[in-house]
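**Q** Only the shape, not the letters, is given here:
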């Protein structure tokens, strides 16, 4: 079943269950997907939909941090609940060992020798790890490997 179909089915289930929080989060995702399709005049594939989900989760995490720092626990709780809903549609996260294996394979495949090859390595890893791992963390690990 495609990710878009899962989202639409989850939207129907949330409507039937009268789960306003879940319904709102799913509608937000579907609206963002539709907006990207209209802007780019294309139909998003699984990777495109996953990137939309990753972007929205990242935005929610940033908002959660800001609300928590500002003492707005009521708004922070809403963001945290939306993160939980959105993460149910993301692929299974990579383990630490899988990330290191991906990095080592990408370095070997590109023949990366130093920091100037960082972009090549990130390009390979991004397609495999998008939505399954924090790309900032992966970037830091690649820098450690290439500078060693």
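**A** That came in fine, so what should we check first? Remember, predicted model here, so these are calculated numbers, not experimental data.

**Q** hey, let's count contacts and neighbours off CA atoms from now on
**A** Will do.

**Q** center of this structure - which residue?
**A** The structure's the chain has its C-alpha centroid closest to residue 54; by Cα atoms, centre = their mean the separation is 2.0 Å.

**Q** So for that residue, what's the nearest residue that isn't a sequence neighbour?
**A** Closest residue in space to residue 54, ignoring its immediate chain neighbours: residue 131 at 5.5 Å, by Cα to Cα, 6 or more residues apart in numbering.

**Q** Over to that neighbour. Which of the three states is it?
**A** Judged by DSSP: H, G, I helix; E, B strand; the rest coil, the three-state class of residue 131 is coil.

**Q** one step back: need the contact list for the residue nearest to the centre of the chain.
**A** 90, 130, 131 (Cα atoms under 8 Å, 6 or more residues apart in numbering).

**Q** ok, and here's another one to check against it:
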């Protein structure tokens, strides 16, 4: 079953169960998916959907930081709930050892020159998108390049 079909089925289930928080989060995800389909006039693949979810998760993390700074724990808790629901659609996260092995392999392939940093990150982004935090991967690459 495609990820798009799974999200649609989960929306129907949430409607039947009257799970309003889950339903609203899934509707936000479906709206973002539909918007991308309409804007780019393409049929989304699972990889495209994972990228959309990853972007939504990043937005939630940023919102949580801002809400906590403003002492709005009620809103921060709502964002955390949405993050939990969205994380259910992400592929299994890789361990730090698996990420380190992938980074080492790509660095060995492209070399340790500063000019290769862009190529290394591009290759890792294709390989690891949605499976780990790419900001942490970037920091790991920089540390290994030094």
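**A** Good, I have the coordinates. Predicted, not measured: the structure shown is a model, and the values here were computed from it.

**Q** Tell me how many other residues crowd residue 129 of the first structure.
**A** Counted with other Cα atoms under 10 Å, the neighbours of residue 129 of the first structure add up to 19.

**Q** for it, what are its contacts?
**A** Counting by Cα under 8 Å, 6+ apart, residue 129 of the first structure touches 94, 135.

**Q** Repeat that for residue 131 of the first structure.
**A** Taking Cα under 8 Å, 6+ apart as the definition, contacts of residue 131 of the first structure comprise 50, 51, 53, 54, 90, 91, 93.

**Q** Residue 121 of the second structure now?
**A** So residue 121 of the second structure contacts residue 138 (Cα under 8 Å, 6+ apart).

**Q** Quickly find the element holding it.
**A** Here residue 121 of the second structure sits within helix 117-128, counting by DSSP states H and E.

**Q** how big is the offset of that helix relative to the first structure?
**A** Relative to the matching residues in the first structure, helix 117-128 of the second structure has an average distance of 0.9 Å after the fit, by mean Cα distance after the TM-score superposition for the first structure.

**Q** Now the element after that helix, going C-ward?
**A** Immediately after helix 117-128 of the second structure, counting by DSSP H and E, sits helix 134-145.

**Q** What is that following helix packed up against?
**A** In terms of contacts (3 or more Cα pairs under 8 Å, 6 or more residues apart in numbering; DSSP states H and E), helix 134-145 of the second structure is packed against helix 96-110, helix 117-128.

**Q** which outside residues touch the first one?
**A** The one in question is helix 96-110 of the second structure. By Cα under 8 Å, 6+ apart, helix 96-110 of the second structure touches 116, 119, 120, 123, 124, 128, 132, 137, 140, 141.

**Q** if we take those residues, which one ends up nearest to residue 76 of the second structure?
**A** Residue 76 of the second structure lies nearest to residue 132 out of the contacts of helix 96-110 of the second structure, by Cα to Cα, at 22.6 Å.

**Q** What count of nearby residues applies to the closest one?
**A** Using other Cα under 10 Å, residue 132 of the second structure has 19 neighbouring residues.

**Q** do the same with residue 16 of the second structure
**A** Neighbour tally, residue 16 of the second structure, other Cα under 10 Å: 10.

**Q** so where does it fall, helix or strand?
**A** Assigned by DSSP H and E, residue 16 of the second structure falls in helix 3-17.

**Q** Just give me the longest helix of the first structure.
**A** helix 46-69 (DSSP state H).

**Q** what residue of the second structure matches up with the residue nearest to residue 54 of the first structure?
**A** When the second structure is aligned by TM-score structural alignment, residue 131 of the first structure is paired with residue 130.
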